[in-house]
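> When you get a sec, could you give me coordinates for this:
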Amino acid sequence: MNETTGTTSTPRGALGWLWLSAAIVVADQFTKWLVTHNLALYERVEILPVFGLTHLHNTGAAFSFLADAGGWQRWFFIAIAVLVTALVVVWLRRLPKQGHGWLAAALALVVGGAVGNVIDRVAHGYVIDFISVHWQQWFFPAFNVADSAITVGAVMLIIDSFYEGRRKQKLI
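I've put the predicted structure just below:
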């Protein structure tokens, strides 16, 4: 218990999980650097029959949403990502340090992914995508490490919401 405030919350909450966000940003930026320095734009390298690398630039959001919108979307997506990142960091700060590791990890993955893509948008005006998954002639839209972190974090948040509901039911 904090003697000055009389509360049991810690001032930093689960901010210790931001190391995971930083690791995602480093991995994301490093892999993008490797791609831009080793593959020409649109160059494709097949690794497996269902997986390859393709150097692409995405000015839009997921699945190239608004990619041809004329340029305003760059700042719109930056603003959304910065706002979401700030809100998630506040959430992490308020989250108890103990007992919520899964939720904290999910939030940290989302933060890392958002920051990784914001760096691209600010520096280049687009996000560098390169992971290509396909089956015969069907291609899933290319993505990157940041996108993967956001997706995994979002799935973890959904899973956590199911368990949170069960925890609340047990308390009743």
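
> alpha carbons only for contacts and neighbour counts from here, please
Will do.

> in the protein, which spans are helices?
Using DSSP state H, the helices of the chain run over 18-38, 72-94, 101-124, 145-171.

> Please identify the deepest-packed of those helices.
helix 101-124 (a mean of 23; mean count of other Cα atoms under 10 Å).

> Which strands and helices lie in contact with that one?
helix 18-38, helix 72-94, strand 127-135, helix 145-171 (3 or more Cα pairs under 8 Å, 6 or more residues apart in numbering; DSSP states H and E).

> Alongside the first, I'd like the structure of this one:
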Amino acid sequence: MNQHPHKNTRQFGLFAVVALSVLALSQAIGYWVNETIPLHSSIEINPFLFFTHVRNHGGVFGLLQGQGWVFGLFSAVLLGGVAAYLRFGEALTRAEYLCFGLIVGGGASNVLDRLIYGSVIDFIDVQGIPYWHYVFNTADVMIHLGIWPMLAIGLWQARGAKPETP
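Got it, this is the predicted structure:
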């Protein structure tokens, strides 16, 4: 446990601002999609990008349709645990707090969609990619924008770590 919890208060503030901003942005866009684009309808943005209003009643990539409550409950518990760790655990770098803000904000938005609408509103439909038939949302983009740099940071830190000598 962090013996000086005040040291990561400012960094936690960064995490909270990013997470709440992502949550607000994702919810606003999802509301717009829900109110503007009829379910199962599309708006062509360009030949490769459509906004197609679909609902995901399952988990990632539409797995386990009808069991969205399982993913919602699991996600809510996991997100709460991550936030608690970030607040009370060891201090991390600003980049890590930023990445976790993107991940938690996106995850919280998908959980909130399940609570409000009973499913996740997906709409970003990229065409022309072989074997890709998935529609996703702003929250999913934010989650990926957080996960991939975190993986890169972890790999970079692991490469720089020197093995302990006995």
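
> what residue of the second structure matches up with F30 of the first structure?
Mapped onto the second structure by TM-score structural alignment, F30 of the first structure lines up with A28.

> related to what we said a few turns ago, which one of the helices and strands packed on helix 101-124 of the first structure lies nearest to A108 of the first structure?
Among those, the nearest to A108 of the first structure by Cα to Cα is helix 18-38 (5.0 Å).

> so what's the closest residue in space to Q67 of the second structure that isn't next to it in sequence up against?
With sequence-adjacent residues excluded and distances taken as Cα to Cα, 6 or more residues apart in numbering, Q67 of the second structure is closest to G58, at 5.2 Å. Residues near G58 of the second structure by Cα atoms under 8 Å, 6 or more residues apart in numbering: 64-68, 71, 119.

> would you turn the helices of the first structure into CSV with distance to S132 of the first structure?
Below are those laid out as CSV (distance: least, Cα to Cα, whole Å):
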stretch, distance to S132 of the first structure
helix 18-38, 12
helix 72-94, 23
helix 101-124, 17
helix 145-171, 12
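
> between those helices, which one is nearest to P11 of the first structure?
Among the helices of the first structure, the nearest to P11 of the first structure by Cα to Cα is helix 72-94 (7.2 Å).

> Identify the residues contacting the closest one?
By Cα under 8 Å, 6+ apart, helix 72-94 of the first structure touches 9, 11-15, 59-61, 66-67, 104, 107, 110-111, 114-115, 118, 121-122, 125-126.

> Return the residue of the second structure aligned against A108 of the first structure.
In the second structure, A108 of the first structure lines up with G101, judged by TM-score structural alignment.
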